[in-house]
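> Quick check, what structure comes out for this input:
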Amino acid sequence: MRQSYDGLPERFYAPPELTPVADARLVHLNRPLAAELGLDADWLAGPEGLAMLSASHMPPGVRPLALAYAGHQFGHFVSRLGDGRALLLGDVRDSHGHEREIQIKGSGRTAFSRRGDGRAALGPVLREYLLSESMAALGVPTTRALAALRTGETVMREKPLPGGMIVRAAASHIRVGTFQYFAARQDVAGLRLLADFAMARHAPDAARAEHPYLAFLESVVAAQAALVARWMLIGFIHGVMNTDNMAVSGETIDYGPCAFMDQYDPATVFSFIDEHGRYAYTNQPSIALWNLTRLAEALLPLLSEDEDRAVEHSQQALAGFHTRFHDAYFAGMRAKLGLEGEAEQDETLFHTLLQTMQATQSDFTNTFRALSHDAVLEGATPADWPQPVAEAFAPWLAQWRQRLAQGGQAAPHDRAARMRSVNPCYIPRNHLVEAMIAAAIEHDDDAPFREMLAVLANPYEHQPGRDRYAAPPTPDERVRYTYCGT
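This is a model prediction of the structure:
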């Protein structure tokens, strides 16, 4: 395992003092991912591997680092954050030839910990593992979970909780906040080194452009526009879109109070700390652009020596966000609804569907899945829709079928199969995630975690006997708040 980040100056990171845990035990090791990363899963599960994964002892050549960054947290800038509970172990080259970083979360105090203990509770660890692997199975760019561990220790939060760690892989852990860290210090040399490092890793073609740093910014804008469109299309709510939680790689990172919508409501918020709905579902595209604007501000000294010209470059890059987002989102909606080609009425069709879903309190995931059945495409009403809902949807269904007829002569069976390939049957239902966490914490029972992980690994195919994983919560099962905690 190489450590390429230590090729940057020491002000980019801090070496930690390892704090061994009491009794590290694997909850789950992602053996397929280990193989993809070129890692020996049997060694990782053994004493030496477990010592490394728990940040208790490092094998020769592994030099962990805590990375420096800043960030806007709920709109308020903090000039020094950094990895207060995480360690970057280093890089590996995966089976596709891509560089991937391995990081431990919950590894103990670092120079960036401030008043925190640097540890993580088991519940948020299992949530991140499950959610990130679900996102990967859904085809959304994301960090991946390599391992989840119990530490044999107790962490104090609102109450004593069992400790845990998650080991994850990412294209990199460079954030918008990493650029803000150097910009806040007016460290243009550091900013340039960081930009060159990130460009070489994530946008190598940008280095050959006429304006390399502008091309790099444009690549990050494009990646984030596509990513947030994917979130919106599956009803995912990140929960804490701070600038220190936005990776310039375009991967979903830092799963805290994240969740998937059940009933469709654009104002849905789950995070307990998001009192004013800053990071509500419907706000995610505008917040992504807000974050990207902060990145553009940080990069101004690199975009041009002339300040006016630098601002012009940044505005040019940011102006592309809305077009890229809407193109990705509308293309995704057409695929979800089985539409071929483009038509002038498509946007109205999409809005009307969502308005009807909101008015009828329809489940986001199950509505699209219901539309993906052969019989519905042939003219039937979804069998599980109660009469009031069916009546409310009838006008929209008529418009949708007229639009389907305009777009080609695909057989209903073939069209339905294509729709099912983008409309999942299974998402991590919040009430089931919470029940899984409760079983692990209160009863030391990891079986619900493993079963749910297996179901979510194949989200687009119906799995006999697993209907409860597709069912929305009953009123008394609904989860209204989720919490940070890793």
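
> C-alpha from now on. contacts and neighbour counts both.
Noted.

> State the three-state secondary structure for Val21.
Assigned with DSSP: H, G, I helix; E, B strand; the rest coil, Val21 falls in the coil class.

> Here is the second sequence; please produce its structure so I can put it next to the first one:
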Amino acid sequence: MKFYNSYIELGAQFFQRVSPDKVPNPQLLLWNNVLADDLSITPALQNDHELLAKYGSGNELPNGVNSIALAYSGHQFGHFNPNLGDGRAHLLGEMLDKKGIRRDIQLKGSGQTVFSRRGDGKCALAPALREYMMSEALYALGVPTSRCLSVVGTGELINRGLAKPGAVVTRVAASHIRVGSFQYFAARGDIDSLTALLDYTIERHFPEIDDSSLNNADADSTKISNQKPSQEQRILQFLEKAIDKQITLITQWLRIGFIHGVMNTDNTAISGETIDFGPCAMMGTYDNKASFSSIDEYGRYAFGNQGKIGQWNMAKLADCLLVLLNDTAEKDADNNIEDEVNQEKTLESIEAIIQQYTSKFDQAYYAMYAKKLGISDIGENHITLINDLLSLMQTQKLDYTQTFDSLTKSLSDSVKEKALVAEFGRWYKTWMDTLNQLSITKPEAEALMSKSNPLVIPRNHHIEELLDRCELIVTDNMNSNTSNNPIVSDIVNDFLQVICSPYKELTNTKYYQEAPQDKDQYYQTFCGT
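Alright, predicted model coming up:
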């Protein structure tokens, strides 16, 4: 395991140097072989479960690790907190995957840091398992996401109202740079650090911005080397690309019925990956206002609000970048032009990009739903078709995943087609007429829909059942001082085998397709801290 530590080079103001807490009895509960192989972790190390437990708990750190807790701010449910940071996480460093892409390796639930505030820095077993299972499910569903390398039981009980077994999860992410990372320095007026963070983020996630050969593909090749983008151009391009990442992410959430539950700016990764799975949930019965998070009292982050919140979060990133743009404008201002004029122009540039979010999101949103209906190119008349279907699903309280799966199968199953004609009436005929008008055959539509509409999702009641079973096993093991930990991995891996093949019917797929009897009417998720 070769570690790099590029974030440390930014300076001490970006983090706290701190080691993970030691735990009494680390036990490897889950290990992600596929992800480990992608990170080129040797078979010898993968087979050494005792050493992996030490690494995954923080009791022992691999060579080359420089453990740090990152500093950041954040808007939490609309309220700004300037001092957040990693209160229960330790960034060990970065590893290169087989494609040469730099990936952060972070322990979560690994003890207190200077950012813990009143928290204990620990993680209970259930939230650690939830993040592992949900992130793997999202990855298989084709959603940009961080992933988990391991879950290690710590052998200790932590207080969450009741005594719960503790765990540490190892998270692998494109990076842990958040909107809140930019807010941290913007709030302090620290232009130098804000500039350094921008440069680092562009180099890591959007190198094409500074690649003049890509920016000037049509230019005279002899002039390319002299055509570097200005700082203002870099900042505006960065914002546009960050917005595009968020739109892609959120429309993919909506495609599968995922509700993040806590879309604070400190949980919004610049990389465009899903990060922080605390109170997340999956929507069963279609409801635009579906919200299960116990801490989202007013439904701010409900299913149908996620697109708008994405724009709100990007506006907060824009506020940070405006600080840099204004600083750039002041430095570059012509002596004959007042600073106010330059600042007004930069504000207009930023506002224009943020305002474009709505049209960009709507285009991506309807293109996504069009594919769920077998239509590759979206037109104005198709928007009505989509909206009418969602309205029917809302009114009739239909299951989101099952409905789109049935629509997909109805194209080759006359029994299902007859049932849906009876259920949807005129809408189904309009859909068929639309496909005919576009010269899209049923097999062609079904092939496209099969890639967008999963057969199975990680349903809330299945996740909770698994978490309860695993928690009971680990608690019994702790109380009896025995080790049946492989049972935990067997339980979870049986589930993951199905969930990680969401577009292919396996022998056990049918066991995880049914909707809950109460339609998640009283279901709630919790943050886990």
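
> all strands for structure 2, in order.
All strands of structure 2, identified by DSSP state E, fall at 15-17, 27-31, 68-70, 74-76, 79-81, 89-96, 102-108, 147-160, 162-173, 258-259, 281-282.

> which residue numbers in structure 1 go with the first one?
The counterpart of strand 15-17 of structure 2 in structure 1, counting by TM-score structural alignment, spans residues 13-15.

> Among the strands of structure 2, which comes closest to Ala445 of structure 2?
Closest approach to Ala445 of structure 2 among these (Cα to Cα): strand 258-259, 23.9 Å.

> what packs against that closest one?
Other helices and strands packing on strand 258-259 of structure 2, by 3 or more Cα pairs under 8 Å, 6 or more residues apart in numbering; DSSP states H and E, are strand 281-282.

> what's the mean deviation for the strand it packs on versus structure 1?
Compared with structure 1 after the fit, strand 281-282 of structure 2 shows a mean deviation of 0.9 Å (mean Cα distance after the TM-score superposition for structure 1).

> whereabouts in structure 2 does stretch 85-97 of structure 1 align?
Residue span in structure 2 matched to stretch 85-97 of structure 1, by TM-score structural alignment: 88-100.

> Next: stretch 144-154 of structure 1.
Matched against structure 2 by TM-score structural alignment, stretch 144-154 of structure 1 falls on residues 147-157.

> Go ahead and name everything in contact with that stretch.
By Cα atoms under 8 Å, 6 or more residues apart in numbering, the list of residues contacting stretch 147-157 of structure 2 from outside reads 23-33, 35-36, 53, 56-57, 125, 128-129, 131-132, 135-136, 139, 163-173, 474, 478.

> again, but for stretch 399-416 of structure 1
Looking at what lies outside stretch 399-416 of structure 1 - Cα under 8 Å, 6+ apart - the contacts are 338-341, 349, 372-374, 377-379.

> Of those, which belong to helices?
The helices, defined by DSSP state H, take in 349, 374, 377 from the contacts of stretch 399-416 of structure 1.

> returning to what we had before: which of the contacts of stretch 399-416 of structure 1 are buried, as a ChimeraX select command?
To isolate in ChimeraX the members of the contacts of stretch 399-416 of structure 1 that are buried, counting by 16 or more other Cα atoms under 10 Å, one can use:
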select :338,339,340,349,372,373,374,377
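
> quick one: which of the contacts of stretch 399-416 of structure 1 is nearest Leu456 of structure 1?
Using Cα to Cα, these come closest to Leu456 of structure 1 at Ser372, 18.9 Å.

> quick one: contacts for the counterpart of the closest one in structure 2?
Using TM-score structural alignment as the criterion, Ser372 of structure 1 maps onto Thr408 of structure 2. Contact analysis of Thr408 of structure 2 by Cα under 8 Å, 6+ apart lists 373, 446, 449-450, 453.

> What's the ChimeraX line that selects buried ones from the contacts of stretch 147-157 of structure 2?
Selecting only the buried entries of the contacts of stretch 147-157 of structure 2 in ChimeraX, with 16+ other Cα under 10 Å as the criterion:
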select :23,26,27,28,29,30,31,32,35,36,53,56,57,125,128,129,131,132,135,136,139,164,165,166,167,168,169,170,171,172,173,474,478
